[in-house]
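# I'd like to go over a predicted model; first the sequence, then the structure.
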Amino acid sequence: MKRVFLMLLLAFSASYLSAQTATDSIPKLDPKTKNALNAIDQFNYQMALRYNDRAMAKTKLYDLIARNPENMRYMEALSSLYFESGQVASAALVAMDILQVNDKNVGALEIAAYSLEQLGALDRALPQYESLYLLTGDNYSLYKSAYLQYALKRYEEAINSVNMLVKNAKADEKIGFPISETETQEVDMKAAALNLKGLIYLDQNSKAEAKVAFTEALQIDPNFAGAKENLAKSN
């Protein structure tokens, strides 16, 4: 999947420019005709969604985008539709096109970040999560930033992000951790941050520091299964 996405990404800049050029070649419609066609396509799009015909819904969105290239809401709807359908490569590419126009589009940043992460393009997902945190102050985005920094072995950045999260995490904030193929455990955000801090230390073979971090995580959330397993590894 990652290889497929990277191949798509190589063509991204050229395809974006060619799409812009192609838009310029579309015949101009008079306002009355354009509005009438938009109304028909919007109706058909809603009907396609109602009847779960996602292929038709996408077709109608493409028609609307071609006719209204300046209206980002159709691109946003297309990116969301791809994302909800599990077509994360397409979702990411559309979201990145939106960000070319508006790099502060929160919805596009969310889809780009998650989709790129799912594709294994962690180095490209990380800036999206970082931008999300700067724009929204959302601690989940900060956690994801810290985790990807850790996964990319950018340890100093990861520790800084974790320390910010430990400081800023709210008492009622939770994050899900998979404990089996069908079950997820809701864990205190601060405990999750301390567990990640322990993993960062463990990755650097600093077992004493890792043990302290895992122990602190369990003091906050004694039922945190992942922290229990990681504490055992640090002994």
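Arrived safely, thanks for sending.

# use CA for all of it now, contacts and neighbours both
Noted.

# What's the separation between I220 and Y62?
In this view, I220 and Y62 are 49 Å apart by Cα to Cα, to the nearest Å.

# From M7, how far off is the residue lying closest to A217 once chain neighbours are set aside?
Counting by Cα to Cα, 6 or more residues apart in numbering, A217 lies nearest to A191, which is 4.2 Å off, once chain neighbours are set aside. From A191 over to M7 the distance is 38 Å, taken as Cα to Cα.

# who has more neighbours, these two?
A191 (26 against 10; other Cα atoms under 10 Å).

# ok, now which ones touch that one?
Residues in contact with A191 (Cα atoms under 8 Å, 6 or more residues apart in numbering) are 216-218, 220-221.

# one more structure, for comparison:
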Amino acid sequence: MNKLIMTVAMVFMSTVALFAQNEQPAQQDSEANRKRSESDRKVYQLALRYNDLPAARVKLLELIERNPTNIQYAETLASLYFESGQYTSAAISALDVLEVSDKSLTGLEIAAYSLEQLGAMDRALPNFERHYLLTGNLFSLYKTAYMQYSLNRQEEALNSINMLVKSNKSSEEKVGFPKEDNTQQEVTLKAAALNLKGMVHIYQKNKEEAKEAIMQALELQPDFELAQENLKEVQKM
């Protein structure tokens, strides 16, 4: 989730900067439209300055209605909804962005994470998959594998996990997991993927394969609490 928040923040800040430069709408129907949009952008900036997010969202909605082909406004609106924890609104607005541009990385991320928060795993999965295909982002690949596991698409999950494990970068990039003491523990994506592989084999009741995968995860990260718990689960099989 931290990765998405960072992405949303970057979109948010870059949008403010572009608005400050008085970027012109992608589609201008008239001089009146241009002036109205410029005024709305100024009000939007003031609303952000005063932390009045409802007012900022209203101005973004007006800008979207007036400039339907400029996805920057819609991406920013989806980001504001997500930051406010309004996951239904964030998901719908992000999906609208993808209707205009199916390669919007912001739209894909916000749709994926918002739908996940809403429990719509089957709808979140394609957005994680597409984000990985467009960017090669390993965290999106890990989320893809986890979604596939959660949806009982175990063979697909194993394929995604194996792709992740084979990537050299998976030994460098990290992901956070909650610990029993309510703190966060960072582990490499490779260790996380091997642990997930063990979970898939536990589900499939393949004891030896599960033990091997989890032991490999613990060799990489001996203090990985979730893997330690999963190893105990294997020993009970």
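Received the coordinates, thanks. What you are looking at is a predicted structure, and each value in this text was computed from that prediction instead of being measured.

# quick one on the thing from earlier: in a helix, the residue nearest to A217 of the first structure, correct?
Yes - looking at A191 of the first structure with DSSP: H, G, I helix; E, B strand; the rest coil, it is inside a helix.

# Next, count neighbours for K197 of the first structure.
Applying other Cα under 10 Å, we find 30 other residues in the vicinity of K197 of the first structure.

# tell me which element the aligned residue in the second structure for it is part of?
By TM-score structural alignment, K197 of the first structure lines up with K197 in the second structure. Using DSSP states H and E, K197 of the second structure falls within helix 189-203.

# in the second structure, which spans are helices?
Ranges of helices within the second structure are 2-20, 31-49, 53-66, 71-83, 87-100, 105-117, 121-135, 138-150, 154-166, 189-203, 207-220, 225-235, based on DSSP state H.

# Adding distance to D181 of the second structure, write those helices out as TSV.
Shown next, in TSV, are the helices of the second structure (distance: least, Cα to Cα, whole Å):
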stretch	distance to D181 of the second structure
helix 2-20	20
helix 31-49	36
helix 53-66	34
helix 71-83	26
helix 87-100	28
helix 105-117	23
helix 121-135	28
helix 138-150	24
helix 154-166	28
helix 189-203	19
helix 207-220	20
helix 225-235	11
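
# Compare the ones you listed and give me the one nearest K179 of the second structure.
helix 225-235 (6.7 Å; Cα to Cα).

# now the angle between helix 207-220 and that closest one, please.
150 degrees (axes from the mean of the first three to the mean of the last three Cα atoms, to 10 degrees).

# ok, and for helix 225-235 of the second structure, which residues are buried?
225-228, 230-231, 234 (16 or more other Cα atoms under 10 Å).

# now, which of the residues you listed sits nearest L164 of the second structure?
So of the buried residues of helix 225-235 of the second structure, ranked by how close each gets to L164 of the second structure (Cα to Cα), first place is A227, at 17.3 Å.

# Show the contacting residues for that closest one.
Contacts of A227 of the second structure (Cα under 8 Å, 6+ apart): 195, 214, 217-218.

# hang on, isn't K179 of the second structure packed against Q185?
Yes - between K179 of the second structure and Q185 there is a contact under Cα atoms under 8 Å: 6.3 Å.

# Which one, of the helices of the second structure, ends up nearest to K174 of the second structure?
Closest of these to K174 of the second structure is helix 189-203, at 5.2 Å (criterion: Cα to Cα).

# who touches stretch 61-77 of the second structure?
Contacts for stretch 61-77 of the second structure (Cα under 8 Å, 6+ apart): 11-12, 15, 25-28, 33, 37, 40, 57, 60, 90, 93-94, 96-97, 100-101, 106-107.
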